[in-house]
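S.K.: quick one: sequence and predicted model below, then my questions.
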Amino acid sequence: MSLDAEATKVAAGAGLNGQAPRCDHIDLLSAVEPGKRECQECLAAGRAWARLLVCLSCGWVACSDAEGGHARAHYWETDHPVVASMEPGSTWRWCYVHRRTV
């Protein structure tokens, strides 16, 4: 823990004016080829999905929390931290470790 000019506690790596620290997980990612545009777990259960996410560590494709949460389950199983939306043109990414968009 570091101190700011007024000797108040500031979390290491915190951004300016209370901004969240930069997510270093995105720096560790390499290019991945996404799998099929389907959630294998939902297919096996006979369920539909509306939003698919791709794991940016390995390319695994699964549904979002709104459908079945299979992308989050993949994170819990593998510790792969960042997913992205499979929607065309989207730049949305989520870090499960920091629990925020990155």
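M.R.: Now that the structure is in, tell me what you want to look at.
S.K.: only C-alpha atoms for contact and neighbour calcs from this point on.
M.R.: OK.
S.K.: and stretch 66-83, end to end?
M.R.: 15 Å (CA to CA, to the nearest Å).
S.K.: so where do the helices sit in the protein?
M.R.: For the chain, helices defined by DSSP state H occupy the ranges 40-45, 70-78.
S.K.: buried sites along stretch 65-77?
M.R.: E67, G68, H70, A71, R72, H74, Y75 (16 or more other CA atoms under 10 Å).
S.K.: ok, now how distant is the nearest residue to G59 once chain neighbours are set aside from V10?
M.R.: Excluding the flanking residues, the one nearest G59 by CA to CA, 6 or more residues apart in numbering is P34, at 4.2 Å. Distance, P34 to V10, by CA to CA: 39 Å.
S.K.: these two: who's more crowded?
M.R.: The neighbour comparison of P34 against V10 (other CA atoms under 10 Å) goes to P34, with 16 against 13.
S.K.: ok, now which ones touch the more buried one?
M.R.: V54, C55, C58, G59, W60, V61 (CA atoms under 8 Å, 6 or more residues apart in numbering).
S.K.: run through the strands of the protein in chain order.
M.R.: For the chain, the strands defined by DSSP state E cover 2-3, 9-10, 52-55, 61-63, 82-85, 93-95, 100-101.
S.K.: take a look at this one as well, against the first:
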Amino acid sequence: MTDVNPIDPSVPPSGAGCVDCDASGGWWFHLRRCASCGHVGCCDSSPAQHATAHYKATGHPLVRSYEPGEEWFWDYSTDELYESGPELAPPVSHPAEQPTPGPAGRVPADWASLLRR
């Protein structure tokens, strides 16, 4: 991972979903959690790509998947994937009953055609 430790394992996630999509009434495909501040944002396949926008705005380079059963980290500054890393404050994923894509009630019927590739 990067030379400067951008991970604060004591910070809890900002919520159960993408905080920016929740604020704007949007939806997401998959979620990413900032390892520095806990911001939960949507992935680059999501229409708004809030996790990457958070990195660009803050310089916080590491995110962890916020999907149930996934433990990998991504370093935006080096474009590197890490299969695992330090434990972060719970919860480590969105609630298992929360649908993907989500959240329930805001995902359009044609969601698959709206994903970014």
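M.R.: Noted; the coordinates are in hand. Being a predicted model, the structure only gives us computed values, none of them experimental.
S.K.: still on that earlier bit, for P6 of structure 2, see how far away the counterpart of the residue nearest to G59 of structure 1 in structure 2 is.
M.R.: Counting by TM-score structural alignment, P34 of structure 1 corresponds to P13 in structure 2. Computed as CA to CA, the P13 of structure 2 to P6 of structure 2 distance reads 15 Å.
S.K.: and what of S77 of structure 2?
M.R.: Counting by CA to CA - S77 of structure 2 and P6 of structure 2 are separated by 11 Å.
S.K.: and what of G41 of structure 2?
M.R.: In terms of CA to CA, G41 of structure 2 sits 17 Å off from P6 of structure 2.
S.K.: between the two, who's got more neighbours?
M.R.: Neighbour count, other CA under 10 Å: between G41 of structure 2 and P6, G41 has more, with 31 against 17.
S.K.: relative to L81 of structure 2, how far out is that one?
M.R.: 17 Å.
S.K.: to which residue of structure 1 is P61 of structure 2 aligned?
M.R.: Per TM-score structural alignment, P61 of structure 2 is aligned with P81.
S.K.: quick one, what contacts that match?
M.R.: Counting by CA under 8 Å, 6+ apart, P81 of structure 1 has contacts H25, C55, S57, Y75, C95, Y96, V97.
S.K.: got a winner among these for most neighbours?
M.R.: The residue in the contacts of P81 of structure 1 with the most neighbours, by other CA under 10 Å, is C55 (26 neighbours).
S.K.: how far away is the residue mapped onto that residue from structure 2 from V11 of structure 2?
M.R.: Aligned counterpart of C55 of structure 1 in structure 2: C34 (TM-score structural alignment). In this structure, C34 of structure 2 and V11 of structure 2 are 10 Å apart, going by CA to CA.
S.K.: what touches both of these two?
M.R.: With CA under 8 Å, 6+ apart as the test, C34 of structure 2 and V11 reach no residue in common.
S.K.: hmm, A71 of structure 1 is touching C58, no?
M.R.: No. Judged on CA atoms under 8 Å, A71 of structure 1 makes no contact with C58 at a distance of 12.0 Å.
S.K.: now the common contact residues for the two.
M.R.: Between them, A71 of structure 1 and C58 share no contacting residue, judged by CA under 8 Å, 6+ apart.
S.K.: T2 of structure 2 -> structure 1?
M.R.: Per TM-score structural alignment, T2 of structure 2 is aligned with D24.
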